[in-house]
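>>> Kindly return the folded structure for what I paste below:
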Amino acid sequence: MLRSRIAASALLAALCLPLAACTSPETPGPLLGAAGPQAESAARAVPEALRFAAKTVDGSAFDATALAGKPVLLWFYGATCAECPAQALETAALADRHLGRVHVVAVAGPGAGTGLQGFAAPAAGGSLTHLADARHALRDRFRAEGVNTYVLLDEDGEDIYRGSGADTWSLDRELTALVGEG
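You can find the predicted model right below:
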């Protein structure tokens, strides 16, 4: 009887050891379940262009990897831009027209404070994220020419359009073609 208990204990230990090794935090191998291979392939699907973190104008953390999977429109604006309050309304209208198909993110340059959030409020129930770019890190990363500039990235993070805020008609055509509308 003692021998069968020892054998059963040894068998149980032999069966549990590989399971413990698979779930050990030190084990770098793939895990099964919700955080397993699907999550790893999703992490690989985040384009390099969207691998950054920033702060919103209200100080909240922002992880750009959450934008992966859809085109992203970045609008760069500044505190001294006379056209930007009106352009904020046009940017919000673009966000409304392409709601759910394109991520629209406003990027406030130095001195913009809490940004143009009051001006750039989409009517269709969506929201427009306003990132703080006090040191021009995002402007430099995306090679934006200055304030009132749009940069459009496709779902693979490729830069496919850039232009000034004065030409939203061309930008809207580009967005429409990109997401297959119309």
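
>>> going forward, measure contacts and count neighbours with C-alpha atoms only.
Noted.

>>> Tell me which stretches of the protein form strands.
53-56, 61-63, 72-77, 103-108, 129-132, 149-153, 159-164 (DSSP state E).

>>> okay, these in JSON lines with distance to L15 and mean neighbour count next?
Shown next, in JSON lines, are the strands of the chain (distance: least, C-alpha to C-alpha, whole Å; neighbours: other C-alpha atoms under 10 Å):
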{"stretch": "strand 53-56", "distance to L15": "43", "mean neighbour count": "16"}
{"stretch": "strand 61-63", "distance to L15": "41", "mean neighbour count": "13"}
{"stretch": "strand 72-77", "distance to L15": "48", "mean neighbour count": "26"}
{"stretch": "strand 103-108", "distance to L15": "48", "mean neighbour count": "26"}
{"stretch": "strand 129-132", "distance to L15": "50", "mean neighbour count": "24"}
{"stretch": "strand 149-153", "distance to L15": "50", "mean neighbour count": "23"}
{"stretch": "strand 159-164", "distance to L15": "52", "mean neighbour count": "16"}
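
>>> Now the second one, please; I'll put the structures next to each other:
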Amino acid sequence: MRVRLILPALLAATALTLVGCGEEKSASSSGAAEKSSPTASGSSAPAGDGTAAVPETLRFTGTTVDGKPFDAATLAGKPTVLWFWAPWCPTCKAQGPETAKVAARFQGQAHVIGVAGLDKPQAMKDFVTDTGVGAFPNLADEAGGVWKKFEITQQSVYVILDKDGKTVFTGSLPAGKGLAGKVSPLVG
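This next block holds a predicted model:
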């Protein structure tokens, strides 16, 4: 009986130990890990303002690190970058400046949203301040709901959605290099 109780806990602890900062699963020709996501479905509903349909991928809500409510439905109709990061992750810190540049460059044409996890809200706030990524929304996903929705199992991962909410890239981009090149064709 005790083995049945201990084994699942041991497996869970092992899985958490294996989650690495910036670890890549497989490399594409660009050197970044990529996978297609089954969460990108074609179903959509009208947006609250009636301008664009809201795809399933953008049907989630949350709270930003500064305590403001966030509804992803407001992102419908434009390409979106979701950047999954953890405050203690050096790879994530290295991605911050380039992610902020891409957010500024494509402001009004595409959305950039940080999705913080794997730590407490104060550490998330400190990361935003320390890395200068406060010009775009950063969600405090302490419970991991958005991470689960996009099947993210490690930090320092980008998920890029086209204007229809279809996932076109999922992977790590060391220091954020190549992010602008992935967003640029989506806004053109």
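
>>> related to what we said a few turns ago, what would the strands of structure 1 look like in a markdown table with distance to F142 of structure 1?
Shown next, in a markdown table, are those (distance: least, C-alpha to C-alpha, whole Å):
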| stretch | distance to F142 of structure 1 |
| --- | --- |
| strand 53-56 | 14 |
| strand 61-63 | 16 |
| strand 72-77 | 9 |
| strand 103-108 | 11 |
| strand 129-132 | 14 |
| strand 149-153 | 7 |
| strand 159-164 | 8 |
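
>>> Identify whichever of these lies nearest to A14 of structure 1.
Comparison of the strands of structure 1 against A14 of structure 1 by C-alpha to C-alpha identifies strand 61-63 as nearest, at 42.6 Å.

>>> By how much does the closest one deviate from structure 2 on average?
Compared with structure 2 after fitting, strand 61-63 of structure 1 has a mean deviation of 0.9 Å; criterion: mean C-alpha distance after the TM-score superposition for structure 1.

>>> That strand maps to which residues in structure 2?
Counting by TM-score structural alignment, strand 61-63 of structure 1 falls onto residues 69-71 of structure 2.

>>> cool, and stretch 8-19 of structure 1?
The counterpart of stretch 8-19 of structure 1 in structure 2, using TM-score structural alignment, is absent.

>>> rewinding a little: which one, of the strands of structure 1, ends up nearest to A8 of structure 1?
Minimum separation from A8 of structure 1 across these (C-alpha to C-alpha) falls at strand 61-63, 49.9 Å.

>>> What is the closest one packed up against?
Contact here means 3 or more C-alpha pairs under 8 Å, 6 or more residues apart in numbering; DSSP states H and E; on that basis strand 61-63 of structure 1 packs against strand 53-56.

>>> In terms of secondary structure, what does the strand it packs on contact?
Secondary-structure packing of strand 53-56 of structure 1 (3+ C-alpha pairs under 8 Å, 6+ apart): strand 61-63, strand 129-132.

>>> who wins for proximity to L74 of structure 1 among those?
Judged by C-alpha to C-alpha, the one of these that comes nearest to L74 of structure 1 is strand 129-132, at 9.8 Å.

>>> matching residues in structure 2 for that closest one?
Residues 137-140 of structure 2 are the counterpart of strand 129-132 of structure 1, counting by TM-score structural alignment.

>>> So what touches the match of strand 61-63 of structure 1?
Contacts with stretch 69-71 of structure 2, where a contact means C-alpha atoms under 8 Å, 6 or more residues apart in numbering, come from R59, F60, T61, G62, T63, T64, L139.

>>> what about 10 Å?
Stretch 69-71 of structure 2 is touched from outside by L58, R59, F60, T61, G62, T63, T64, P137, N138, L139, with contacts defined as C-alpha atoms under 10 Å, 6 or more residues apart in numbering.

>>> now the helices and strands packed on strand 53-56 of structure 1 as JSON lines including distance to F119 of structure 1?
Below are these laid out as JSON lines (distance: least, C-alpha to C-alpha, whole Å):
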{"stretch": "strand 61-63", "distance to F119 of structure 1": "21"}
{"stretch": "strand 129-132", "distance to F119 of structure 1": "11"}
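
>>> Which among these is found nearest to C84 of structure 1?
Among these, the nearest to C84 of structure 1 by C-alpha to C-alpha is strand 129-132 (13.4 Å).

>>> And the helices in structure 2?
Under the criterion DSSP state H, structure 2 contains helices at 2-18, 90-105, 121-131, 145-149, 179-187.

>>> Pick the most buried one from the ones you listed.
Neighbour counts (mean count of other C-alpha atoms under 10 Å) averaged over each of these peak at helix 90-105, with a mean of 19.
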